[in-house]
Every structure is written in C-alpha cells, then in structure tokens.
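*Asks:* Predicted model follows, preceded by the sequence.
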Amino acid sequence: MPATTIHFVRHGEVYNPGHVIYERLPGYHLSHRGERMVRATARFIAENPALNTLEAVYSSPLDRTRETAGIIVEALDRVRRARGQKPLTVRYDDRLLEAGNEFRGRRIGRGKGALWHPENLKLVSDLFRPSWGESYREIADRVGDFVRDQVAGHPDSQILVVTHESPIWTYRHLLETGRPEHNMLLRKTALASITSITIDDRDGQVLGITYADPALRV
C-alpha cells in the first residue's frame, strides 16, 4: 500500500528572557537548552531506520525553525554520507509559519499581554475559537494544503517538516476529530517533539498518527 508519512517536528526552546510573545517576529533564536533538545531529537531521527530515509525536508522560514531544521539535517547528512547519498536541502514554505497573533511583541501573561487583561477578555471568551489572530480553520487549511502537495509530489516516501506548536496540533486535531477548533491549553506537542502522520497516497485517508518526545529529559 503506497503511503506518505509527514514527520512534523516542533522547534526547540527559544531564548526569550523578556517573556515576549514573539509569534512571527524576527530575532528569536534557539536557547542553549533548545539546541540540546534539538540535538536529542536529531539523534533519535538519524538513528531510527523508520525516520532516516527521508525524501525531503521542509521548514517554516522563522529563525527558530531554520535553526532546528539545520541541526537535524546535519545529523541526517552524516548517515547519508556513510550510505553514499547526497546531502539534504532544507526548503522553506510560508504555509508552515506560526499562527498570526495580535498579542505579538507583548509580555506573556503581564500587562496588556495577559489573556485576562480587561482589554483582552473579548478576545479570549472562547478558547476553542480564539479571536486574537488567525483562526484554527485557516491554520488547518494551509497545513492541509501543504500536506496534499507533499503526498502528490513525494508519493510513498518520508517527509520531515519543522514547524510550530499551533500548526501541528491544529492539523492533527482536525484529522482526529473532524474539526480544527480546540483548547490550546490541552495541546500535546512538546518542544522538539515529533508528530508523524501517515497518509494513503491513493485516497488521502489517514492511516496512522504517532507521537514521540525524544527531548523529554533534556
């Protein structure tokens, strides 16, 4: 049965001493711990025969995802060189961007960045349908469009995708429940974790979803 598996990797921890909601802002890079987290995940991928035979690698174009993808590809290329294979090239796709958020640039949970600040109550009255930025439906649609392109362009293969918590969980929730809306406080997408989704190339049906957290103890 021909099937394509998309391995969604969330980026590692970000250096953010000011506790700013950085969203799509430039200049937010992996912390030292974030780099260690990604290296743990990179080793997990490179040493796993079910993961290290990738056809392509894609990433969100933001700093933290670029850095995460670079560390993983570096580990994978060591394996590929030993096999006599060509190195991988990271491709960037805006459909993998973090969700748009009107709170960007504010401090998390403080002042006007607090979800429960009087000015923000109208935005967070329903956590399942947040109105502070891009809707869950829009997020799921763009990720789904990306996935369909990969299934059509790389049938019966393994694809690695480095992106963010919201796109990963929103798309997974849509596949599992039929709706993208969810409570963001209940997501299961740890930093540097891997969510693997296998899709039947013939009819687009989901054959399986698995989850791994190689950086859990970093």
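*Replies:* Ah, there it is.
*Asks:* alpha carbons only for contacts and neighbour counts from here, please
*Replies:* Fine.
*Asks:* wait, isn't Glu134 in contact with Phe103?
*Replies:* No - counting by CA atoms under 8 Å, Glu134 sits too far from Phe103 to count as a contact (11.6 Å).
*Asks:* What residues of the strand or helix carrying Arg81 count as buried?
*Replies:* Arg81 is part of helix 63-83, with elements assigned from DSSP states H and E. By 16 or more other CA atoms under 10 Å, the buried positions in helix 63-83 come out as 63-77, 79-80.
*Asks:* Could you pull up the residues touching Arg24?
*Replies:* 62, 97-100, 104 (CA atoms under 8 Å, 6 or more residues apart in numbering).
*Asks:* should've said Thr5
*Replies:* With CA under 8 Å, 6+ apart, Thr5 has these contacts: 156-159, 196-199.
*Asks:* another one to put next to it:
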Amino acid sequence: MTQSTLILLVRHGETPTTGTVLPGRAPGLHLSERGRAQAEAVADRLSGLPVEAIYSSPLERARETAEPTAARTGTAVAEEAGLLECDFGDWTGAALAGLTGLPEWQTVQHNPSVFRFPNGEGFSGMQARIVGTLETLRAAHPGGVVVCFSHADPIKAAVAHALGTHLDLFQRIMISPASVSAISYADGKAPAVLTVNSTSEPLSGLRPA
C-alpha cells in the first residue's frame, strides 16, 4: 500500500530587515519581537498534528521559528542544509530599494529560470536543491507528518514544482512570513498541494492526500 507523506513548509517569521534587505545566507539575523510571536502562533496552529520530524534551515531566523513547534511536540529540530535560503552571492545584504532599479531585477521577476546571482546560486539550482531535499525527507518518513522551516524563495520554488508550474512563473506565488504551505507526496503519484501561504487558520485537520 502506498503511503503518503505530508510535508509542511513554514517560512521563518519576521526579522528587523524583512521587506527591506536581501539577507540571503548572512549569519546573525534573528527574529524580531513580532517574528517571535509569529513563531509561537505557528506552533499553536500546528497543534494536534502527529508531527514525526522537524527540519530547519541552519540560519538563525529559521531555527528560532522552529523552536516553539519543537517544544510543543517534543520533537528535536534537525538542521537540513537543503532548506537554506538561496545564495544571493554579491547581492547578499543589499537593500531591495537599490536592487529593483537594476536591469537584472526584471530577469529575476520575469525570467528567473535563467538567472544566477553574481557569485551565487541560480534559481534553477535552488529549485533542484529544495525539490531533492523534500524527496529525501519524504522517503525517510513514509506516512508521516514532517515540518520544514525554510525561506520564501525555496518554498515558492517547491510549491511551483509540486503544482507543475514553470519556474518562470514562481514569483506569482506569495509566501508570507510564518506562513504554512502543505504538500502531500506519495510514490508513483503527482504531489498534491493542500494549502499555500496559510497564515491564520488551524492546520490540525490536514492529512496526507
């Protein structure tokens, strides 16, 4: 009998620079007070789900978002490099207001499949990384519920892949801070996207499709 694995993709909560800076993989960025409250709210919303495993991007803001859920479920957080933010290379730490005026920004928004950040990662490589990581986690937890704390662009890329949407359209997917997106995976079947960018309602009723 085929077993489905439910993977919940949670974007980290807000930080002091959310929406203004492209932090990338730079260390030392922590949740803001609002972000910490959002992390607690995520734990509330996941309450009641039979969580088997919790994985997090190694970056502080993701791990801090995972901590309340780990405490509520009694499940340790395992670091997973495959859930890391995209490597923005030379753009790491740049103000978004300055980047939006660059000619390359139009490619980022409208043709991301061909874009690679200077001395960094390309969106296609990022998508392959996150999709491969989720496949590994699915195989490791057949029939289980797995919570993954990650970042906006990798989650958008994973959702786009599960929907069968071309990467050039993935910027149309909104992934808000501390939002939850849920995908059900099973051998021999296309993924089933159960919810995207959920920010308020309880999620205890989610089950693998």
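*Replies:* Arrived safely. Given the structure is predicted, the values throughout are model-derived calculations rather than measurements.
*Asks:* Tell me how they score on TM after superposing.
*Replies:* Once the chains are laid over each other, their TM-score by TM-score structural alignment, normalised by the length of the second structure reads 0.84; 192 aligned residues with a CA RMSD of 2.1 Å.
*Asks:* rewinding a little: between the contacts of Arg24 of the first structure, which is nearest Arg179 of the first structure?
*Replies:* Ala99 (16.9 Å; CA to CA).
*Asks:* how about the strands in the first structure?
*Replies:* With strands called from DSSP state E, the first structure shows them at 3-10, 56-59, 90-92, 158-163, 194-200, 206-212.
*Asks:* any idea how far the residue nearest the centre of the first structure lies from Asn52 of the first structure?
*Replies:* Central residue of the first structure (CA atoms, centre = their mean): Thr163, 2.9 Å from the mean position. From Thr163 of the first structure across to Asn52 of the first structure, the span is 18 Å (CA to CA, to the nearest Å).
*Asks:* next one: Arg83 of the first structure
*Replies:* Shown here: Arg83 of the first structure relative to Asn52 of the first structure, a distance of 11 Å by CA to CA.
*Asks:* So which residues of the second structure form helices?
*Replies:* 33-46, 60-73, 96-99, 103-110, 123-140, 152-163 (DSSP state H).
*Asks:* buried residues in the longest one?
*Replies:* Applying a neighbour-count criterion of 16+ other CA under 10 Å, one finds 123-124, 126-127, 129-131, 133-134, 137-139 buried in helix 123-140 of the second structure.
*Asks:* rewinding a little: got the angle for the helix holding Arg81 of the first structure vs strand 158-163?
*Replies:* 160 degrees (axes from the mean of the first three to the mean of the last three CA atoms, to 10 degrees).
*Asks:* got a list of contacts for helix 63-83 of the first structure?
*Replies:* Helix 63-83 of the first structure has contacts (CA under 8 Å, 6+ apart) with 10-12, 14, 26-30, 35, 38-39, 41-43, 45-46, 52, 57-60, 86-90, 162-164.
*Asks:* Next, the contact list for the closest residue to His32 of the first structure other than its chain neighbours, please.
*Replies:* Nearest residue to His32 of the first structure, sequence neighbours excluded (CA to CA, 6 or more residues apart in numbering): Tyr15, at 7.8 Å. When contacts are counted by CA under 8 Å, 6+ apart, Tyr15 of the first structure is found next to 28-32, 34.
*Asks:* I'd like to know which of those are buried.
*Replies:* 28-31, 34.
*Asks:* and which of those residues is nearest to Trp116 of the first structure?
*Replies:* Tyr28 (25.3 Å).
*Asks:* The closest one maps to what in the second structure?
*Replies:* Taking TM-score structural alignment, Tyr28 of the first structure has Leu29 as its aligned residue in the second structure.
*Asks:* Likewise for Arg91 of the first structure?
*Replies:* In the second structure, Arg91 of the first structure lands on Ala78 (TM-score structural alignment).
*Asks:* Could you check how many residues crowd around that match?
*Replies:* 15 (other CA atoms under 10 Å).
*Asks:* quick one: contacts for it?
*Replies:* 54-56.
*Asks:* what's the distance between it and Gly93 of the second structure?
*Replies:* In terms of CA to CA, Ala78 of the second structure sits 26 Å off from Gly93 of the second structure.
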